[in-house]
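>>> Next input, structure requested:
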Amino acid sequence: GIVLEPNPKKKKRFNEAAIEELNRKESGSLADVCEFHIREKGEELMTLSDLAKVMAHSQEELLPYLEELKAAGSIYQLTMKKDTYYWHKDSMYRMQQDMTRDLTRYHEKYPYRYGMRKAEFHNMYMKKVKQNVFDECMKLYVDQGSFQANGEFMSLKGFSVTKDETYLAIEKLLTDTLENAGYEILRFNEIDLKGYPEPVVMDVLQMLLLEEKVVRCSEEWLTMKHYMDEAKEKIEAFFAENDLLTFIQVRDMFGTSRKCAKVIVEYMDSIKVTKKLGAETERVAAK
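As a prediction, this is how the structure comes out:
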């Protein structure tokens, strides 16, 4: 027989919704009851192990019915290392509609951003779902063509940043400033924004970083990517003939200040070109 509710919650007498729920469970097949519980779980998703407990059946007994639901397109399966998760199509569609609404608003408000960070979606919609499961949910949307992903960003399908007159003017301002600075590497707050709003400039800068036209040498230091590529080549060539590199040698190599030489070296540490050996100001080849 089918156990309708092995762990029933207290319900009010003559509650029509509760009576309808129990009637559905009593009259439905095991597949119907599985679907009911998965739908009820909503965006939290139902694991196979939890479903087995709720249904008072073994996982093996439920698998044929779950396969039936999958084949009918009623549920989606996410297979993870520790458990298998099931997501009802209604919940998935409802969340897709909400995400579409929020992304549309987001693109209108922030036209110079790739999209919303996945972490923001996680906090908005699936707080109780583990990160790796949430990532699989987002991948499912992308695979189905509902949205597109660019690294850590989610956007509407077909969306691209509109590089209008304002965007191009800010891009030129940033790249010209960094080009002219050369190896006198700048902090963001040292750049003259020419009256453009800082949040908008930051959005354009983020795009330049994602497109790898500009690199962030640390949290605050910025330069053109090609300068760091050239610095990498020079430092690797230096190590072909020398064993030890100092900040002073880097300063002289690039005609810059000791402060900027330190920034260059620390960036080379981060990309595994150099590594610290002994004194703070000395480096050897990382490889």
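>>> From here on, just use CA atoms for contacts and neighbour counts.
OK.
>>> Contact partners for the residue nearest the centre of the chain?
Nearest to the geometric centre of the chain sits E152, at 2.7 Å (C-alpha atoms, centre = their mean). Neighbouring residues of E152 by C-alpha atoms under 8 Å, 6 or more residues apart in numbering: 117-118.
>>> So which elements touch the helix ranked longest in the chain?
Determined from DSSP state H, the single longest helix within the chain is helix 89-109. Under the contact criterion of 3 or more C-alpha pairs under 8 Å, 6 or more residues apart in numbering; DSSP states H and E, helix 89-109 touches strand 153-156.
>>> which SS class is K272?
Secondary structure, DSSP: H, G, I helix; E, B strand; the rest coil: K272 is coil.
>>> That one contacts A286, correct?
Yes - judged on C-alpha atoms under 8 Å, K272 makes contact with A286 at a distance of 5.7 Å.
>>> Contact partners for L62?
Taking C-alpha under 8 Å, 6+ apart, we find L62 in contact with 30, 34, 52.
>>> Kindly apply the preceding question to L156 instead.
Taking C-alpha under 8 Å, 6+ apart, one finds 100, 103-104, 115, 146-148 in contact with L156.
>>> To check against the first, give me the structure of this:
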Amino acid sequence: LYTRAGLAAATDSVRDALTAYHATAPLRPGMPREELRGRLRLEPQPFAELMARLSRNGLVAERGSAAGLASHSPALTPPQEEAATAFLEALRETPFSPPTDRAPEGDVLAFLEGAGEVVRTGNLIFAAEAYDEFVDRIKAHFKKHETITLAQARDMFGTSRRYAQALLEHLDAKHITRRVDDVRVLR
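Presented below is the predicted three-dimensional model:
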């Protein structure tokens, strides 16, 4: 519940905070909602109402757990685009044994992750297509077998233990599989 002047002031505060955020983090879709709420010093309910109103009015776009100006669309610069393309090509060359030394700078990597181009599994990064193929093939394995071992997954994908383990642990964390002793079972 805002007065007209209060709503105008709150709108200006949101616009200013998001403009500043986009200037410092242009590749991110928006500021984490809780960070924005903290900067505005608002309780959860008034903040939710304000964000709903600003979203309806077309000023703010809510993107997952972030909020950004509706007019902001993250885009890579030409050098960043080159780095991203080179990295994605390197990932696709050896999809289940991706290089660990060619990751682009943090913001570019976060952009690729946010765009669904890559999947981070702990400290390893896989092309999204490779990750999806891994999930599909593991699920297909469970249609014929009750369990899978780390060695079986490693051999199935022609990769090393390190990469297979990272992928299987990620599936455990996503509640697709569950580790039972030395095997995985489908959840």
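>>> And the residue nearest to the centre of structure 1, what's its match in structure 2?
In structure 2, E152 of structure 1 lines up with S65, judged by TM-score structural alignment.
>>> Make TSV from the contacts of L62 of structure 1 and add distance to D252 of structure 1 to it.
Shown next, in TSV, are the contacts of L62 of structure 1 (distance: C-alpha to C-alpha, whole Å):
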residue	distance to D252 of structure 1
L30	77
C34	71
A52	69
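>>> Among those, name the ones in strands.
Among the contacts of L62 of structure 1, none falls in strands (DSSP state E).
>>> Find the helix or strand that the corresponding residue of structure 2 for E266 of structure 1 is a member of.
When structure 2 is aligned by TM-score structural alignment, E266 of structure 1 is paired with E169. Per DSSP states H and E: E169 of structure 2 is located in helix 161-173.
>>> picking up where we left off before, list only buried entries from the contacts of L156 of structure 1.
Burial of those was assessed by neighbour count (16 or more other C-alpha atoms under 10 Å); the buried members are 100, 103, 115, 146-148.
>>> which one of these is nearest Q249 of structure 1?
Nearest to Q249 of structure 1 out of these is G115 (C-alpha to C-alpha; 42.4 Å).
>>> Once you drop chain neighbours, what's closest to that closest one?
Excluding its sequence neighbours, the residue lying closest to G115 of structure 1 (C-alpha to C-alpha, 6 or more residues apart in numbering) is S155, at 4.7 Å.
>>> what's the neighbour count on that neighbour?
Neighbour count for S155 of structure 1, taken as other C-alpha atoms under 10 Å: 26.
>>> how about it, what does it touch?
The neighbours of S155 of structure 1, taking C-alpha under 8 Å, 6+ apart as the test, are 103, 114-116, 147-149.
>>> helices or strands up against the helix holding E169 of structure 2?
Applying 3+ C-alpha pairs under 8 Å, 6+ apart, one finds that helix 161-173 of structure 2 contacts strand 118-121, helix 128-144, helix 150-157, strand 177-180.
>>> just so I know, which of the ones you listed lies nearest A9 of structure 2?
That would be, of those and by C-alpha to C-alpha, strand 118-121, which comes in at 39.6 Å.
>>> Find me the equivalent region of the closest one in structure 1.
Strand 118-121 of structure 2 corresponds to residues 214-217 of structure 1 when matched by TM-score structural alignment.
>>> distance between the matching stretch and the chain's centre?
Once both centres are worked out by C-alpha atoms, centre = their mean, to the nearest Å, stretch 214-217 of structure 1 turns out to sit 20 Å from its chain's centre.
>>> Right, I'll leave it there.
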